[in-house]
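Colleague: Provided below are the primary sequence and the corresponding predicted coordinates.
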Amino acid sequence: MSVVITGMGATTPLGGDVASLWQGVLDGRSGVRRVDDLLRGFALPTVIAAPMAVSPDTVLPRVQARRLDRAEQAALVAAREAWADAGNPGAEPERVAVVIGTGIGGVSTALAQDDLIEEQGPGRISPLTIPMMMPNGPAAWVSIELGARAGTFTTASACASGAEALSLGVRLIRDGDADVVIAGGVESCIEPLIVAGFAQARTLSKRNDDPERASRPFDAGRDGFVLGEGAGVLILEREEFAAARGARVHGRLAGFGVTADAHHITGPDPAGTGQIRAIRAAVAAAGLTAADVDHVNCHATSTVVGDLGEAAAIQAALGDHVVLTAPKSGLGHLVGGAGAVESILTVLTVRDGVIPPTLNLESKAPEVKLDVVAGEPRAQKVRAAICNSFGFGGQNVSLLFTSA
């Protein structure tokens, strides 16, 4: 059963919708800046991040926004855009499902309310604390907003959460549980505790004096990733349902692979076997061969070890002909939102025949043997493209997209 993409929505460090996101990556813009204001004066080794360019609480009605965690706000903004882009599919509510992934959930609410209980006591805690901080909050609010009753699901697989949500959306359609699935991912966790935790793990870039050049996937001078925030949502439909209503189709989610390293809680398997299996599974599920895949939108976060491992895994799984790009160079790492936002970019790459450039790739690491687009966008027909997402816990998701 074929699954098509009829709607897309996003709010990211490059803008508050898909159009600004796409134009931003094609223009080679960066959403990374100093965020001393968000880190509240803590002396942290990293003081850069990539916040959403348009704060979601300025888009939603004020009363509604106050009842939601920032992650829930972002998910709603992206879902509304995606639903409108799909032309309001009109399916029976019992045939519409929601899957929204997140790595952490409403951490901003949890931290703010913890500060409040320590300063003013338990009587001052908001009665909305639990629904604002629960990880399934974004999916639940999207379900309520759009009247989706076929099931509401939350994937929580760290940086692979958004991509895993899309894979689950395909399963729901193929299993006959839904005709339409609102699927995506979200994260908003630019908080002192989170930044400090990543910094202590020595995974963040320390290029505080040069924020826009800090995230540099595949570059020999990379020194860690940059934390970002945002949301991406795609409307997945059973092809026959979309055709019957005359829907415009952006592309197809033709295959996926989900594997586990079972190796280390934060470090990838150095042999890359889990990543290789995920890529190969996505290709096989789509009924294609490695030779049919022209492009990979890489997970590539700009860490010293991770980028090299992924490049080697791609080469082993697909060969030497594929062309790579790494959008976290301008977006930062959106954690649970990354896989969904980057899937949107992959769909647009296939649809429009243009591969966005990787920023800050000034001296490619010699271990990376594959072609990485840098400098300017590259016009190229892309028959099939992989989008990779890999998360702490050894969780690997590869999604394969083809044209409409």
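Modeller: Received, thanks.

Colleague: Going by C-alpha atoms from here, please, whenever you check contacts or count neighbours.
Modeller: Fine.

Colleague: Can you tell me the SS state at the residue most central in space within the chain?
Modeller: In the chain, the residue lying closest to the centroid (Cα atoms, centre = their mean) is residue 338, at 1.8 Å. Classification of residue 338 using DSSP: H, G, I helix; E, B strand; the rest coil returns helix.

Colleague: Let me see the ranges of the helices in the stretch 51-200 of the chain.
Modeller: Remark: helices assigned in the stretch 51-200 of the chain by DSSP state H, counting those that start in this stretch are 62-66, 70-85, 107-120, 129-133, 137-146, 161-174, 192-200.

Colleague: ok, residues contacting the first one?
Modeller: For helix 62-66, the external contacting residues (Cα atoms under 8 Å, 6 or more residues apart in numbering) are 57, 73.

Colleague: here's the one I want to compare it with:
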Amino acid sequence: MRAGAEPVAVTGLGMLTPAGLDTAATWETVLAGTACARPVPALAGGPVDFACTIADAFDPLALLGPAARRMDRFTQLAVVAARQAVADATTDVPMGWDPQRVGVVLGTGFAGISTWESQRMRLHADGPQFVSPLAVPSSIANMAAAHISLDQRIHGPSHTVSTACASGTTAIATAVELLRSGRCDVVLAGGAEAAVTALTAAAFHRLGALSTRGQDPERASRPFDRDRDGFVLGEGAAVLLMETLPHARCRGRRPYALLAGHASATDAHHLTNPDPHGRAAEHALRTALADARIEPHQVAHVNAHATSTPQGDAAEAATLGRVFPHAPPVTAVKGATGHLLAAAGALEAAVTVLSIHHGLIPPIANWQQGDPGSDLNLAVNPVKGPLPVAVSESFGFGGHNAVLVLTQP
């Protein structure tokens, strides 16, 4: 472990997902193993017409006021999740932060794709004079982090990262380094994605990545299940408020969990397919554990990436089997929420934090039967018990592998 690489405190959580409009509702739905996929009118007539979307009760104008009109949906989700995380971290315990020592790191992949699609249609139908002057500032990738900074009056570093479906995890890892380095006392970190569009769905379908179980969408996302056939597209945002331990202690805030280690590695194997041997994923896992000064046998729980694709889940299962022969319980949130793409890792990190806090592992929604020969200890029902150490891992197109190690405070 590097000198000075101490753990950081997770003291606030914000979630806006297909499973719920806040952290409590999302946790309750995931814990119940309830799948959220449903037909989506915007996808009607396409090759895949269902997804996991946020409830219609989400009203950006009511929550954000007129500023919502200057934001793409992914930014709206991010700002609301960040507000929730700040409110959670300051419940009964004032923050009193120095805004120059507070940072933001936000992961996204598709950024403002819905804005670009709508403006392209306007250009084609009506001409360039009808393209919105807000098209660029509402949709470019850095705008979620920028709007969080504006909303919270934050003057420290504001970064956007993009490592495909590992982006949320990469953002949290980047935040850890800002805190460990002494540059920041507090960082808001996570991911946001709002890419449930006809074009995105058609493009993923052409890749062969999406489930086509349109006749039974609620059962379409099946992580680690023998009959999985692809992932279910989702949208959402999750933000963690993280502090240095001295900062949290100074204001009397007990953390939900500690983020003790992280690492990343790259497959350099294929643009979209994972390395079937999982060599880089294994390296990231072992390096993250070393960063946290944790031995593999100490890990009590794994929150897996597990998208419900045949190749991806098989490669991940093999890697987990090699690194953790003691077979700790493994869960996969995407059975309930679908795949939130760049926001997935942030959501799953937040769920892992809650698992540690409550001593409770949520089940894998829709799991019925595993792959022949697989010996993973899958959480097919909620698992109770102390969780001193847990791992959350994410993988993304381009061969990105990112791992977080979390511990009890």
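Modeller: Thanks, I have it. Please read these numbers as outputs of a predicted model, since none were measured by experiment.

Colleague: quick one: TM-score?
Modeller: Scored against TM-score structural alignment, normalised by the length of the first structure, the superposed chains reach a TM-score of 0.97; 400 aligned residues with a Cα RMSD of 1.1 Å.

Colleague: picking that back up, show me what the residue nearest to the centre of the first structure lines up with in the second structure.
Modeller: In the second structure, the residue paired with residue 338 of the first structure is residue 344, using TM-score structural alignment.

Colleague: now do residue 363 of the first structure
Modeller: Match for residue 363 of the first structure (TM-score structural alignment): residue 369.

Colleague: Secondary structure element holding its match?
Modeller: Under DSSP states H and E, no helix or strand contains residue 369 of the second structure.

Colleague: quick one: residue 170 of the second structure and residue 289 of the second structure, what's the gap?
Modeller: In this view, residue 170 of the second structure and residue 289 of the second structure are 16 Å apart by Cα to Cα, to the nearest Å.

Colleague: Surely residue 367 of the second structure is in a strand?
Modeller: No: using three-state DSSP, the assignment for residue 367 of the second structure is coil, not a strand.

Colleague: wait, doesn't residue 347 of the first structure sit right on residue 400?
Modeller: No: the pair residue 347 of the first structure / residue 400 is not scored as a contact, 9.4 Å apart, by Cα atoms under 8 Å.

Colleague: Mutual contacts of those two, please.
Modeller: In contact with both residue 347 of the first structure and residue 400: no residue, using Cα under 8 Å, 6+ apart.

Colleague: Among the two, which residue is more densely surrounded?
Modeller: Set residue 347 of the first structure next to residue 400 and count neighbours by other Cα atoms under 10 Å: residue 400 wins out with 29 against 26.

Colleague: Now that one. Nearest residue, chain neighbours left out?
Modeller: Nearest residue to residue 400 of the first structure, sequence neighbours excluded (Cα to Cα, 6 or more residues apart in numbering): residue 386, at 4.5 Å.

Colleague: show me what contacts that neighbour?
Modeller: By Cα under 8 Å, 6+ apart, the contact set of residue 386 of the first structure is 279, 293, 295, 296, 297, 346, 398, 399, 400, 401.

Colleague: Please list which of those residues are preserved in the second structure.
Modeller: Among the contacts of residue 386 of the first structure, the contacts conserved in the second structure (both residues aligned by TM-score structural alignment, their matches' Cα atoms under 8 Å) are 293, 295, 296, 297, 346, 398, 399, 400, 401.

Colleague: Let's see the PyMOL selection covering just the buried ones among these.
Modeller: With 16 or more other Cα atoms under 10 Å as the criterion, this PyMOL line picks the buried residues out of those:
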select buried, resi 293+295+296+297+346+398+399+400+401
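
Colleague: Which of the kept ones among the contacts of residue 386 of the first structure fall within helices?
Modeller: residue 346 (DSSP state H).

Colleague: Which of the kept ones among the contacts of residue 386 of the first structure sits closest to residue 242 of the first structure?
Modeller: Closest approach to residue 242 of the first structure among these (Cα to Cα): residue 401, at 17.1 Å.

Colleague: which residue lines up with the closest one in the second structure?
Modeller: Structural alignment (TM-score structural alignment) places residue 401 of the first structure against residue 406 in the second structure.

Colleague: wait, its match sits on residue 257?
Modeller: Yes: counting by Cα under 8 Å, residue 257 is a contact partner of residue 406 of the second structure at 6.6 Å.

Colleague: so what sits against both of those two?
Modeller: Counting by Cα under 8 Å, 6+ apart, the contacts common to residue 406 of the second structure and residue 257 are residue 353.

Colleague: distance of residue 387 of the first structure from residue 293 of the first structure?
Modeller: 11 Å.

Colleague: My error: substitute residue 281 of the first structure in the last question.
Modeller: According to Cα to Cα, residue 281 of the first structure and residue 293 of the first structure sit 13 Å apart.

Colleague: related to what we said a few turns ago, so who does the match of residue 363 of the first structure touch?
Modeller: Per Cα under 8 Å, 6+ apart, neighbours of residue 369 of the second structure: 225, 226, 227.

Colleague: residues contacting the counterpart of residue 296 of the second structure in the first structure?
Modeller: The alignment partner of residue 296 of the second structure in the first structure, by TM-score structural alignment, is residue 290. For residue 290 of the first structure, the contacting residues are 280, 283, 317, 318, 319, by Cα under 8 Å, 6+ apart.

Colleague: For the residues you listed, give me JSON lines that also has neighbour count.
Modeller: Listed next are those as JSON lines, based on neighbours: other Cα atoms under 10 Å:
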{"residue": "280", "neighbour count": "22"}
{"residue": "283", "neighbour count": "29"}
{"residue": "317", "neighbour count": "19"}
{"residue": "318", "neighbour count": "21"}
{"residue": "319", "neighbour count": "14"}
